Structures are given as structure tokens and as C-alpha cells.
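**Student:** Next input, structure requested:
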Amino acid sequence: MSDSNPIVGFYFSVIFELIPQFSVDTKFQSVTGLKVTMETESYTEGGQNRFKHSLPVRSGYQDLVLKRGLTSDMSGISMWCTQALEDFIFSPANLIITLLNENGNPVKVWYVSHAIPLSYELGDFNAEENKIVIETITLRYNFFKEIPVPGF
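**Tutor:** Here you go, the predicted structure:
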């Protein structure tokens, strides 16, 4: 049954098509970068001086940024990032990002194709603050597409 109310974005999961994958690998604080833009090329028409035509050339996708609290648990994603960024062994991975409703059922699903790690960052350590250390993973990917969810 469809619902015309706007969807909230606080309950979601991120699943990497990686082996090994541990329970910590699906839990993220935030996901940003599901954005596609169209690159255009300007064309000047002879005799028309008021404007230029903008012709579409290709789509471009923004980098995907995943954030989560750092834990002492083993992480397949951290091992994947280390292998790429330190050993220069890249194994592109696909991701499935799912927005969930209050019952944990999928409402919207996006498939992200051929992601590779661009950076891995740890938040600040500060003896004067009692804050969680944030792990930030930035990925470059080829494209994303929405996967239809039956019933929504």
C-alpha cells in the first residue's frame, strides 16, 4: 500500500557486496552523495546573440560519503579500504542502500555500482571533549539507480 507522506531518512541500511562482511558493516550514521547531474556543452547559434543552447553530454555522479562511529569490531569494509588505499589493490564493490519504515521494511532502495574507496578518515581525538570518534569513508562509483519496491 502506497503512502503519499514524505519519507523520513533516519532509518536505513547499507549493504556492501563484499566478503567478509560483519554486522558493523551495515550500520552507518549518515549517507550522502546519491546525486546525479547532467554535464552540458554550450552551442552558439549563428545570428542568435541573446543566449546559447545547452546540449546534454553525459551524466556525472557525486562521491558517496559514509559516516559511522568507530568501534573495536572487525570490519570487512575497513579491510577493503585498507587493501585499496595502502596496498593499491582495488576490488570494486556494489552497494544496496535501503530506506526503511518503522517496521524495518524497505520503502526505497538504490543500487550503487562499482564503488571504490577514495579516502578513509578518522575524526578528531580531543581530551577536552567526550565525543564519539567518527569514521568517514568516501567512495567513487559509476552510477546508482533506484530499484522498485513492490507495494510502495
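**Student:** all contacts plus neighbour counts: C-alpha atoms, from now on.
**Tutor:** Will do.
**Student:** And the helices in this protein, which stretches?
**Tutor:** Taking DSSP state H to define them, one finds helices in the chain at 76-85.
**Student:** give the contact list for the residue positioned nearest the centre of it.
**Tutor:** Nearest residue to the geometric centre of the chain (CA atoms, centre = their mean): Leu64, 3.5 Å. By CA atoms under 8 Å, 6 or more residues apart in numbering, Leu64 lies in contact with Val31, Thr32, Gly33, Leu34, Thr138, Leu139, Arg140, Tyr141.
**Student:** Try it again at 10 Å.
**Tutor:** Contact analysis of Leu64 by CA atoms under 10 Å, 6 or more residues apart in numbering lists 31-35, 112, 115-118, 137-141.
**Student:** next one: Thr98
**Tutor:** Counting by CA under 10 Å, 6+ apart, Thr98 touches 9, 11-15, 104-111, 146-147.
**Student:** Generate a ChimeraX selection restricted to the buried entries among those.
**Tutor:** Here is the ChimeraX command that picks out the buried ones among those, judged by 16 or more other CA atoms under 10 Å:
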select :11,12,13,14,106,107,108,109,110,111
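**Student:** Quick check: of the contacts of Thr98, which lies closest to Leu122?
**Tutor:** Distances from Leu122 to the contacts of Thr98, taken as CA to CA, are shortest for Val14 (19.4 Å).
**Student:** Enumerate every residue touching that closest one.
**Tutor:** Counting by CA under 10 Å, 6+ apart, Val14 makes contact with 25-28, 30-31, 66, 95-99, 109-110.
**Student:** Ser30 and Arg58: what is the separation?
**Tutor:** Look at Ser30 and Arg58: by CA to CA, to the nearest Å, they are 28 Å apart.
**Student:** The two: which is more packed in?
**Tutor:** Taking neighbours as other CA atoms under 10 Å, Ser30 and Arg58 compare with Ser30 leading, 16 against 10.
**Student:** To compare with the earlier structure, here is another sequence to fold:
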Amino acid sequence: MATSKHFAASSFAVEMDSITVATFSEVSGLQSELETMTWEEGGNNEFVHILPVRTKWSNITLKRGVADHALWQWYLASVQGTVQRRGMSITLYSFTAKGQSFESLRWNIKNAFPIKWVGPSLRAGSAEMAFESIELSHQGLAQISGGA
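**Tutor:** From the prediction side, this is the model:
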């Protein structure tokens, strides 16, 4: 009987253009959907053909504690008409029994650029961390197995 491996979603890194840029607290939107069309064949009433059309990629959202202006400046470049597309990877890490980390999975993202930036919610008297998020459009991703 085959055993399956499960990975914790709590230890990951985000790289842009092969440089680890920041520690993010959350990544969402690793999603793909195959759009289809139906074709009804004349004289065949038993079923309808469903044919693949194109792949649709969801936007990816990165969330982190406010640390510097790097994400804002990348977004601002898009707003000002100078879209800076970047190759990215999101790496999920696991740990050995001795606590050593190793790469479990990696998602390589093609030509990502920011389309939305959300600043922190500020509240007087709060001790909560200030978070920012950036939403990225891209041209596809590939999932690659790590050393697990």
C-alpha cells in the first residue's frame, strides 16, 4: 500500500528573480482552472462533448508585515505605466526529525506583476502588527517536487 506525504503550510519562502525578497506570512491564489466548451454532436443524444479551451490562472496574493517600501514601489511602477514582470518561486519547506529544513515543493511563477496593493489597517491603541498585501497577475505556474 502506498504511503502519502503531507506537508505543513507554515514554512515557505518567496523568491523574485532568484533572490529571496521577504518573509511573507501568507500566500494565496495558487490555483489553475481549465476552461472548457461544449459541443453537441448531431445525431448523438447520449452525451455532450466537453473540450478544453485554455488555462485560467488565478491571481496570487502575498501578505506580510510592513517592513519597507519595496512592494509599494513595485506596484507604483505598474500604476505609472512601467510594468515590471518578474519570475517568482514559492518554496514550501519541511523538516527532518533533527529539525533540518528541506525543500518539499516549489511553484515557479512566470512573468508576475502587481495589480493591487493593500496597506495596513491602523487602529489607535492596538498592539497588532501592521500588514500589507500585494496581488499579482501572472502567465502561469509550474509545480516542482523537492527532495521529499
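**Student:** Can you tell me which of the contacts of Thr98 of structure 1 is nearest Asp3 of structure 1?
**Tutor:** Closest to Asp3 of structure 1 out of these is Val107 (9.9 Å), distances taken as CA to CA.
**Student:** So the closest one sits against Glu146, correct?
**Tutor:** No. Using CA atoms under 10 Å, Val107 of structure 1 makes no contact with Glu146, being 11.1 Å away.
**Student:** Need the counterpart of the residue nearest to the centre of structure 1 in structure 2.
**Tutor:** By TM-score structural alignment, Leu64 of structure 1 lines up with Ile60 in structure 2.
**Student:** Just give the number of residues close to the residue nearest to its match when sequence neighbours are not counted.
**Tutor:** Leaving out its chain neighbours, the residue that sits closest to Ile60 of structure 2 by CA to CA, 6 or more residues apart in numbering is Gly29, at 4.3 Å. Counted with other CA under 10 Å, the burial measure for Gly29 of structure 2 works out to 13 neighbours.
**Student:** sorry, back to before: just the buried ones from the contacts of Leu64 of structure 1, in ChimeraX syntax?
**Tutor:** The buried subset of these, as determined by 16+ other CA under 10 Å, is captured in ChimeraX by this line:
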select :31,34,112,115,116,117,118,137,138,139,140,141
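**Student:** Between the contacts of Leu64 of structure 1, which sits nearest Gln83 of structure 1?
**Tutor:** Looking at these and their distance to Gln83 of structure 1, the nearest is Pro117, at 9.7 Å (CA to CA).
**Student:** Can you find the partner of the closest one in structure 2?
**Tutor:** By TM-score structural alignment, Pro117 of structure 1 lines up with Pro114.
**Student:** Could you double-check that that match lies in contact with Val83?
**Tutor:** Yes. Between Pro114 of structure 2 and Val83 there is a contact under CA under 10 Å: 8.2 Å.
**Student:** shared neighbours, the two?
**Tutor:** Listed as contacting both Pro114 of structure 2 and Val83 by CA under 10 Å, 6+ apart are Trp74, Tyr75, Leu76, Ala77.
**Student:** are any of those residues buried, and which?
**Tutor:** Among the shared contacts of Pro114 and Val83 of structure 2, those that count as buried by neighbour count (16+ other CA under 10 Å) are Trp74, Tyr75, Leu76.
**Student:** Quick check: the aligned residue for the first one in structure 1?
**Tutor:** Structural correspondence for Trp74 of structure 2 with respect to structure 1 (TM-score structural alignment): Trp80.
**Student:** Report the inter-axis angle for the longest strand along structure 1 versus helix 76-85.
**Tutor:** For structure 1, the longest strand by residue count, based on DSSP state E, is strand 106-122. Angle, strand 106-122 of structure 1 to helix 76-85, by axes from the mean of the first three to the mean of the last three CA atoms, to 10 degrees: 50 degrees.
**Student:** Strand 106-122 of structure 1 vs structure 2, average distance?
**Tutor:** Its matched residues in structure 2 lie on average 0.6 Å from strand 106-122 of structure 1 after superposition (mean CA distance after the TM-score superposition for structure 1).
**Student:** Might you report the residue contacts of the closest residue to Lys116 of structure 2 other than its chain neighbours?
**Tutor:** Residue nearest to Lys116 of structure 2 in three dimensions, not counting chain neighbours: Glu135, with 5.0 Å by CA to CA, 6+ apart. Applying CA under 10 Å, 6+ apart to Glu135 of structure 2 gives the contacts 27-29, 59-63, 75, 112-118.
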